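Enquirer: build me a model:
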Amino acid sequence: VLSTASHAGTAAHQAIAQHMLESFDHVEADLGCPPDLPFDRATARTADGPRRLAMNCSGKHAAMLAACRVNGWDERSYLDVDHPLQQRVRTTVEEYTAETVDLVGTDGCGAPVFPLTLTGLARGIAGVVARADADSAALTDAVLAHPWALDGVGRANTVTIEQLGVFAKLGAEGVMVMGLPGGAAVAVKTLDGAQRAGTLAALTLLQRNGLVTAEGVAGVMAATGEQVLGGGVPVGAVRAGAGLR
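Expert: Reported below is the predicted structural model:
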């Protein structure tokens, strides 16, 4: 699961990432992601400082290093856009999204990132959760079986998966994708880059298309929705506006 996670950096997440590294004779210093503090506030308060294992993409980087070891590719340059690993990633993205990648950026974790349309992104996620091949089926099943590993206990993606059985994954700058295994998927980009509207927006779109219930959406939002406080007490709420379509 950590190979696709933006995890909270708890001790449990870091332990799994460490195990992934050790399984292929790698060490934390081999990770190409930058040192960071955990997303999880409690863990961050007790941390001695930023470290690569705590970075939310450490599992993905550990998996990329493992892929290099298995395939005999150079491990020091695994983040180069022309590296065989990144070329394989690019080909896979193009296959699932049915879009041609013309530009390449750099993600916050240091890995190459490929600009896509929201339609292409939704198409790609729908392809993954369709479970049409052994790899996508194994990934989808693992996320549904261990939702805490994808995000973190009590966090929005994890609660969405636990309560609704919906594959949910946040991305940087206000991106959110959700998909029903064997069914449809949605992709959302919040224009201001914030995360607080992503879960509500994606779930609302699924609800409007009859894929989840209003009660289910309300339950997830009650457990995870960001409060609007004034003087320490709730004075408002985040709601879906007319512009969401």
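Enquirer: C-alpha only now, for contacts and for neighbours.
Expert: OK.
Enquirer: so which bits of stretch 184-196 are buried?
Expert: Buried residues in stretch 184-196, counting neighbours by 16 or more other C-alpha atoms under 10 Å, are found at A184, A185, V186, A187, V188, K189, Q195, R196.
Enquirer: try stretch 19-36
Expert: The neighbour-count check on stretch 19-36 (16+ other C-alpha under 10 Å) flags H19, M20, L21, F24, H26, E28, L31, G32, C33, P34, P35, D36 as buried.
Enquirer: how about the residue most central in space within the chain, what does it touch?
Expert: Most central in the chain under C-alpha atoms, centre = their mean is K169, positioned 4.0 Å from the mean C-alpha point. Going by C-alpha atoms under 8 Å, 6 or more residues apart in numbering, K169 touches A5, S6, L150, N157, M176, V177, M178.
Enquirer: from these, which ones fall inside strands?
Expert: Secondary structure from DSSP state E places M176, V177, M178 of these in strands.
Enquirer: by neighbours, which of the residues you listed wins?
Expert: With neighbours taken as other C-alpha atoms under 10 Å, the top of these is M178, carrying 27 neighbours.
Enquirer: hmm, L164 and it touching each other?
Expert: No - with contacts counted by C-alpha atoms under 8 Å, M178 stays clear of L164, the gap being 10.9 Å.
Enquirer: state the distance from C57 to A172.
Expert: 11 Å (C-alpha to C-alpha, to the nearest Å).
Enquirer: go on, P147?
Expert: Counting by C-alpha to C-alpha, the gap from P147 to A172 is 19 Å.
Enquirer: and these two? which has more neighbours close in?
Expert: Comparing P147 with A172 by other C-alpha under 10 Å, the one with more neighbours is P147, at 24 against 13.
Enquirer: ok, the more buried one touching E162?
Expert: Yes - under the criterion of C-alpha under 8 Å, P147 makes contact with E162 at 6.6 Å.
Enquirer: do a quick rundown of the helices in the protein.
Expert: Using DSSP state H, the helices assigned to the chain run over residues 11-23, 41-46, 58-71, 84-97, 118-129, 134-145, 147-150, 156-164, 198-208, 214-224.
Enquirer: tell me the contacts of the residue nearest to A63 when sequence neighbours are not counted?
Expert: Spatial nearest neighbour of A63, excluding adjacent residues (C-alpha to C-alpha, 6 or more residues apart in numbering): S3 at 5.5 Å. Contacts for S3 were tallied using C-alpha under 8 Å, 6+ apart; they are G59, K60, H61, A62, A63.
Enquirer: how about V188?
Expert: Residues in contact with V188 (C-alpha under 8 Å, 6+ apart) are L118, G174, V175, M176, V177, G198, A201, A202.
Enquirer: quick check: the second one vs P50, distance?
Expert: Distance, G174 to P50, using C-alpha to C-alpha: 23 Å.
Enquirer: so these two - more neighbours on which side?
Expert: Neighbour count, other C-alpha under 10 Å: between G174 and P50, G174 has more, with 18 against 14.
Enquirer: just checking, F167 touches L180?
Expert: Yes - with contacts counted by C-alpha under 8 Å, F167 reaches L180, the gap being 6.2 Å.
Enquirer: and this one, so I can compare the two:
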Amino acid sequence: MAKVSDGAVPVMEVWRGGLLECVHQAHAVICDAKGVVAAWGNPQAVIFPRSSAKMMQALPLLETGAADARGLSQAHLALACASHRGAHVHVDLAGRWLADLGLGESDLRCGAHEPGDLTERNRLVEAHEKPCQLHNNCSGKHSGFLTVTQHLKAGPEYVEIDHPLQKAVRLATEEVTGETVAGWGVDGCSAPNFAMTVEGLARAMAKYATAREGHGAREDAMFRLTRAMAAHPHLISGEGETCTELMRAMDGRVAIKGGAEAVYVAIVPEKGFGIALKVVDGGYRASEAAVTALLAKIGVLDPAHPAAVKRMAGVQRNWRGLETGFYRMADGFPG
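Expert: Got it, this is the predicted structure:
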């Protein structure tokens, strides 16, 4: 079992005063239906996919028939895959979803945190309100979990590892990655997160990219989730965020999703490609730059688009606006 640091390669550099100040290292894999197309670093490095696994965690929502039984819209499916900013649009949709189930915020098991969206955060402060679990960036995923749990008539503690829902998620994860999970940990939202190789994660995303309607429940589910994400980029993260901006820049042709500790995946149906990457030190600026560079390399993102330019290279400035250095992609990535 390869450690996350084994064989990583430089992907991004930060310079100050003419000296190299920081180097971010990573693993990245591009797969198609047949296997690995290109790789940097060690494809067998074992990682926690964190929130980049949400499309796999949402498979039971469709495969059990729970989504259709409840008449969920494409927007609901997108929110189930989201790591959102807790803006009004996110909180409102999650709240109405739970109400339609006859449930409430207290039925969630994700915990509460301040919203990343400044407008909503300011509203809470001015109204002397505390954030609730609907503001949690995973409240859409958990609303999906509750939909399946209710459909299966299972117990309310749906984040427990031996709950029928999590057993279904684990089975689906192993089937789409093509490997036995390497272990599991508890994610920030309290749900189990199953470890896998970077290659396994890319292989799974390639299956989403090549899924077609009318070819069984699994392919139907993958097809619908991918299209839902691409059609509703504002629900996947939020205004100003990388997932939202890059999906808009690609006009809904690609679905991308980040995860905590600098994991990123992309689903590219027109190429039949799945992309997965992990920056070893957990640096978000590097994971955002790396996924942008890979999307540009395979020809689905214009490297001159403002959303791409600001992530792959730029000037660093201090609080007085003085230029202090710059950042850029490392030589050879993506070569």
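Enquirer: hmm, back to that, mutual contacts of F167 and L180 of structure 1, please.
Expert: Contact with both F167 of structure 1 and L180 is made by residues V129, according to C-alpha under 8 Å, 6+ apart.
Enquirer: higher neighbour count, those two?
Expert: Shown here are F167 of structure 1 and L180; by other C-alpha under 10 Å, F167 has more neighbours (26 against 22).
Enquirer: residues contacting the counterpart of the more buried one in structure 2?
Expert: The alignment partner of F167 of structure 1 in structure 2, by TM-score structural alignment, is A255. Contacts for A255 of structure 2 (C-alpha under 8 Å, 6+ apart) come out as T226, R227, M229, A230, M247, A266, I267, V268.
Enquirer: how about the contacts made by the third one?
Expert: Applying C-alpha under 8 Å, 6+ apart to M229 of structure 2 gives the contacts L77, A78, C81, L235, I236, A255.
Enquirer: same question, the last one
Expert: Neighbour list for V268 of structure 2: A206, A209, R253, V254, A255, G274 [criterion: C-alpha under 8 Å, 6+ apart].
Enquirer: summarise which helices and strands whatever helix or strand H27 of structure 2 lives in is packed against.
Expert: Counting by DSSP states H and E, the element that carries H27 of structure 2 is strand 19-32. Applying 3 or more C-alpha pairs under 8 Å, 6 or more residues apart in numbering; DSSP states H and E, one finds that strand 19-32 of structure 2 contacts strand 9-16, strand 35-40, helix 198-210, strand 273-279.
Enquirer: could you dump those into TSV and include distance to V89 of structure 2?
Expert: Output for these, formatted as TSV (distance: least, C-alpha to C-alpha, whole Å):
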stretch	distance to V89 of structure 2
strand 9-16	34
strand 35-40	38
helix 198-210	27
strand 273-279	28
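Enquirer: identify whichever of the ones you listed lies nearest to P164 of structure 2.
Expert: Proximity to P164 of structure 2 (C-alpha to C-alpha) singles out helix 198-210 among those, at 22.0 Å.
Enquirer: the closest one vs structure 1, mean deviation?
Expert: Here the mean offset of helix 198-210 of structure 2 against structure 1 after fitting is 1.5 Å, by mean C-alpha distance after the TM-score superposition for structure 1.
Enquirer: from the chain's centre, how far out does that helix sit?
Expert: 13 Å (C-alpha atoms, centre = their mean, to the nearest Å).
Enquirer: and that helix, which stretch of structure 1?
Expert: Residue span in structure 1 matched to helix 198-210 of structure 2, by TM-score structural alignment: 118-130.
Enquirer: same check on stretch 20-37 of structure 2?
Expert: Going by TM-score structural alignment: stretch 20-37 of structure 2 matches no residues.
Enquirer: can you list contacts of that stretch?
Expert: Counting by C-alpha under 8 Å, 6+ apart, 7-15, 38-43, 45, 198-199, 202-203, 205-207, 210, 272-281, 283, 286 sit against stretch 20-37 of structure 2.
Enquirer: now do 6 Å
Expert: Here stretch 20-37 of structure 2 makes contact (C-alpha atoms under 6 Å, 6 or more residues apart in numbering) with 8-15, 38-42, 199, 202-203, 206, 272-280.
Enquirer: could you pull out the buried residues of that stretch?
Expert: Residues 23-33, 35-36 are the ones in stretch 20-37 of structure 2 that count as buried (16+ other C-alpha under 10 Å).
Enquirer: closest to R123 of structure 2 out of the residues you listed?
Expert: The nearest member of those to R123 of structure 2, counting by C-alpha to C-alpha, is H24 at 36.9 Å.
Enquirer: can you give me the distance of the nearest residue to K60 of structure 1 once chain neighbours are set aside to A15 of structure 1?
Expert: Spatial nearest neighbour of K60 of structure 1, excluding adjacent residues (C-alpha to C-alpha, 6+ apart): S3 at 4.1 Å. Between S3 of structure 1 and A15 of structure 1 the computed distance is 14 Å (C-alpha to C-alpha).
Enquirer: about what we covered before: quick one: the residue mapped onto the residue nearest to K60 of structure 1 from structure 2 from R203 of structure 2, how far?
Expert: Under the alignment by TM-score structural alignment, S3 of structure 1 pairs with A80 in structure 2. To R203 of structure 2, A80 of structure 2 is 21 Å away according to C-alpha to C-alpha.
Enquirer: same question for V279 of structure 2.
Expert: Plainly put, V279 of structure 2 is 18 Å away from R203 of structure 2 if you go by C-alpha to C-alpha.
Enquirer: and if you look at V89 of structure 2?
Expert: Plainly put, V89 of structure 2 is 32 Å away from R203 of structure 2 if you go by C-alpha to C-alpha.
Enquirer: just D162 of structure 2 next, same as before
Expert: From D162 of structure 2 to R203 of structure 2 the distance is 26 Å (C-alpha to C-alpha).
Enquirer: so which of the two has more stuff around it?
Expert: R203 (28 against 11).
Enquirer: now do the contacts for that one.
Expert: R203 of structure 2 touches C31, T177, counting by C-alpha under 6 Å, 6+ apart.
Enquirer: how far away is it from G274 of structure 2?
Expert: 6 Å.
Enquirer: picking up where we left off before, between the contacts of S3 of structure 1, which has the most around it?
Expert: That'd be G59 among the contacts of S3 of structure 1, by other C-alpha under 10 Å, with 32 neighbours.
Enquirer: which position in structure 2 aligns with that residue?
Expert: Structural alignment (TM-score structural alignment) places G59 of structure 1 against G140 in structure 2.
Enquirer: ditto for Q87 of structure 1
Expert: Match for Q87 of structure 1 (TM-score structural alignment): K167.
Enquirer: just T140 of structure 1 next, same as before
Expert: T140 of structure 1 maps onto T226 in structure 2, with residues paired by TM-score structural alignment.
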